[in-house]
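A.B. asks: what follows is a predicted protein model with its sequence.
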Amino acid sequence: MMGRSSTDAANILIEATGIDISPEEFNDRVNKIKVEIFKRAQLLPGAEKLIRHLYRHEIPMAIATSSIRPFFEIKSYQHKALFSLFGDNITCGDDEELEEAKPSPQIYLLAKKRLGLPSVSNSECLVFEDAHNGVKSGFNAGMKVVWIPDYRFCTDSDIPADLHGAHKAIPSLLDFKPEEYGLPPYDN
């Protein structure tokens, strides 16, 4: 369900399980559980190193997450200093300018627009994604996508040969090599 709107996810689960509940009631119950889980959210291994590296080298960065703003705030609370490096460049799934959820490219196109870099082509943008729909979204935006599959929610057999359009799939951000994408190499 990663990368889908909560309404879409609720409808899929209700249909698949046949439970007698409205999507709204389902989401209310799930959201209470999510809050408790999100309070314990941890960074992906290698995320802090990558973010600080890009920031140090003045590479523009943005976050484009399907999470609604309140959930993003809960997830990122333990890492406020790190996420402050993004400034205001955070676009969430409940943003008033968004009309479509991933796999629509809209969230990535909006995040890029907000960076204020009109001379940068979409193909020069690099997306890091952990969800199928996010990979498709970045691909649909014409951006290069590095997929870090979340193996809690998929297996190797779920990863198709075409990688859903991802440029590359890596097991962890620890395996990312910035120089492969024209970025400064890590300062080991």
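C.D. replies: Done, it's in. Residues are numbered from 1 along each chain as shown.

A.B. asks: could you use CA atoms for every contact and neighbour count after this?
C.D. replies: OK.

A.B. asks: residues touching the closest residue in space to residue 100 that isn't next to it in sequence, list them.
C.D. replies: Leaving aside its chain neighbours, residue 100 sits nearest to residue 106 (6.7 Å; criterion: C-alpha to C-alpha, 6 or more residues apart in numbering). Residue 106 is in contact with 98-100, 137, 141, counting by C-alpha atoms under 8 Å, 6 or more residues apart in numbering.

A.B. asks: can you flag the buried ones in these?
C.D. replies: Buried by 16 or more other C-alpha atoms under 10 Å: 137, 141, out of these.

A.B. asks: now secondary structure and distance to residue 155 too, for the contacts of residue 106, in CSV please.
C.D. replies: CSV is the format used below for the contacts of residue 106 (DSSP: H, G, I helix; E, B strand; the rest coil; distance: C-alpha to C-alpha, whole Å):
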residue, secondary structure, distance to residue 155
98, coil, 31
99, coil, 31
100, coil, 27
137, helix, 20
141, coil, 26
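
A.B. asks: any chance of the contacts of residue 106 in a markdown table, with distance to residue 33 too?
C.D. replies: Converted to a markdown table, the contacts of residue 106 look like this (distance: C-alpha to C-alpha, whole Å):
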| residue | distance to residue 33 |
| --- | --- |
| 98 | 26 |
| 99 | 26 |
| 100 | 25 |
| 137 | 27 |
| 141 | 33 |
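
A.B. asks: let's bring in a second one:
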Amino acid sequence: MLSDRAAKALIFDMDGTIVDNMRFHDDAWERWYGGYDLPFERATFSAKTAGMAISDIIGPHFPGADVAELDRLAEEKESVYRETYRPHVAALTGLIELLDRARVHGVPMAVGTAAAPANIALILDTLSLRERFATIVSPSQGFRGKPHPDMFLAAAERMGVAPADCIVFEDAPNGVEAARRAGMRAVAILTMLDAPAFAGFDNVIASVPDFVALNGLPALRFA
């Protein structure tokens, strides 16, 4: 089966995938929305927006804002998130073991995340993971956010691997859709949503709560 073919490269989303941190983002967003007297639907917000470029989330609320103003507004939210999450940074269960196995087998790995550079640094540098990845791709480099496939396609190109040979790890429908548009298989990480949220995607080969649950998945045997 195509879904069982061993992966030749792995691409990881960051928030909600490498780390289980989405509730801290929600807390920061709720505070930010409240500060501008904007309605905030916490129960559905992350499922709808996770993976999008932050300017695409904020922009519709401030249609006259220029890039500099949108950046300022975004940093208001992100600084709150970093302050509150910093003491809690921890890799999702089983992640390091998967990274170790992939490295032993010479499988390159990348990060494709909508996070701002300072947020990327908070996670990857705190966990000493940056050197594990062949490349890190984000909207700060000029790529569109998810569900556009741009970041994942760029990651595959930089690693020299065909999209069909990549597996993407994602916690959000926007990310899984981006993988689908890129022609990539995806694993849904259920830190934010339950498995039914990903039932409509034909590129999802597994839905799991963490990386330990992927032990034995044929596509990750790297044989």
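C.D. replies: Structure's in. What do you need? All values derive from a computational prediction rather than experimental measurement.

A.B. asks: count of neighbours near the corresponding residue of structure 1 for residue 102 of structure 2?
C.D. replies: Per TM-score structural alignment, the equivalent position to residue 102 of structure 2 in structure 1 is residue 54. Number of residues near residue 54 of structure 1 (other C-alpha atoms under 10 Å) recorded here: 19.

A.B. asks: what helix or strand is residue 54 of structure 1 on?
C.D. replies: Residue 54 of structure 1 belongs to helix 47-56 when assigned by DSSP states H and E.

A.B. asks: what's the average distance for that helix when superposed on structure 2?
C.D. replies: By mean C-alpha distance after the TM-score superposition for structure 1, the fitted helix 47-56 of structure 1 averages 0.9 Å away from its aligned residues in structure 2.

A.B. asks: buried set for that helix?
C.D. replies: Result for helix 47-56 of structure 1 [16+ other C-alpha under 10 Å]: buried residues 50-51, 53-54.

A.B. asks: same question for stretch 154-171 of structure 1.
C.D. replies: Buried residues in stretch 154-171 of structure 1 (16+ other C-alpha under 10 Å): 163-167, 169.

A.B. asks: could you measure from the counterpart of residue 190 of structure 2 in structure 1 over to residue 74 of structure 1?
C.D. replies: In structure 1, the residue matched to residue 190 of structure 2 (TM-score structural alignment) is residue 149. Separation of residue 149 of structure 1 from residue 74 of structure 1 (C-alpha to C-alpha, to the nearest Å): 22 Å.

A.B. asks: ok, back up a step: other SSEs contacting the helix holding residue 54 of structure 1?
C.D. replies: Here helix 47-56 of structure 1 touches helix 80-83, going by 3 or more C-alpha pairs under 8 Å, 6 or more residues apart in numbering; DSSP states H and E.

A.B. asks: quick one: the strands in structure 2?
C.D. replies: Using DSSP state E, the strands of structure 2 run over residues 9-12, 109-112, 135-137, 166-170, 185-189, 204-208.

A.B. asks: save those as JSON lines, and put in distance to residue 47 of structure 2 too.
C.D. replies: As requested, those are exported to JSON lines (distance: least, C-alpha to C-alpha, whole Å):
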{"stretch": "strand 9-12", "distance to residue 47 of structure 2": "18"}
{"stretch": "strand 109-112", "distance to residue 47 of structure 2": "18"}
{"stretch": "strand 135-137", "distance to residue 47 of structure 2": "21"}
{"stretch": "strand 166-170", "distance to residue 47 of structure 2": "12"}
{"stretch": "strand 185-189", "distance to residue 47 of structure 2": "13"}
{"stretch": "strand 204-208", "distance to residue 47 of structure 2": "16"}
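
A.B. asks: out of the ones you listed, the one nearest residue 57 of structure 2 is which?
C.D. replies: Nearest to residue 57 of structure 2 among the strands of structure 2 is strand 109-112 (18.0 Å), distances taken as C-alpha to C-alpha.

A.B. asks: what does that closest one rub up against?
C.D. replies: By C-alpha under 8 Å, 6+ apart, the residues outside strand 109-112 of structure 2 that reach it are 9-14, 102, 132-138, 151-152, 155, 159.

A.B. asks: circling back to that earlier point, deepest-packed of the strands of structure 2, please.
C.D. replies: Highest mean neighbour count among these (mean count of other C-alpha atoms under 10 Å): strand 166-170, with a mean of 29.

A.B. asks: centre of the chain to it, how far?
C.D. replies: Put simply, strand 166-170 of structure 2 sits 9 Å off its chain's centre (C-alpha atoms, centre = their mean, to the nearest Å).

A.B. asks: so it aligns onto which residues of structure 1?
C.D. replies: With TM-score structural alignment as the criterion, strand 166-170 of structure 2 aligns to 125-129.

A.B. asks: quick one on the thing from earlier: ok, the match of residue 190 of structure 2 - how many residues close by?
C.D. replies: Per other C-alpha under 10 Å, the neighbour tally for residue 149 of structure 1 reads 22.

A.B. asks: please name the residues that touch it.
C.D. replies: Applying C-alpha under 8 Å, 6+ apart to residue 149 of structure 1 gives the contacts 129-131, 169-171.

A.B. asks: what lines up against residue 56 of structure 2 once you look at structure 1?
C.D. replies: In structure 1, the residue matched to residue 56 of structure 2 (TM-score structural alignment) is residue 8.
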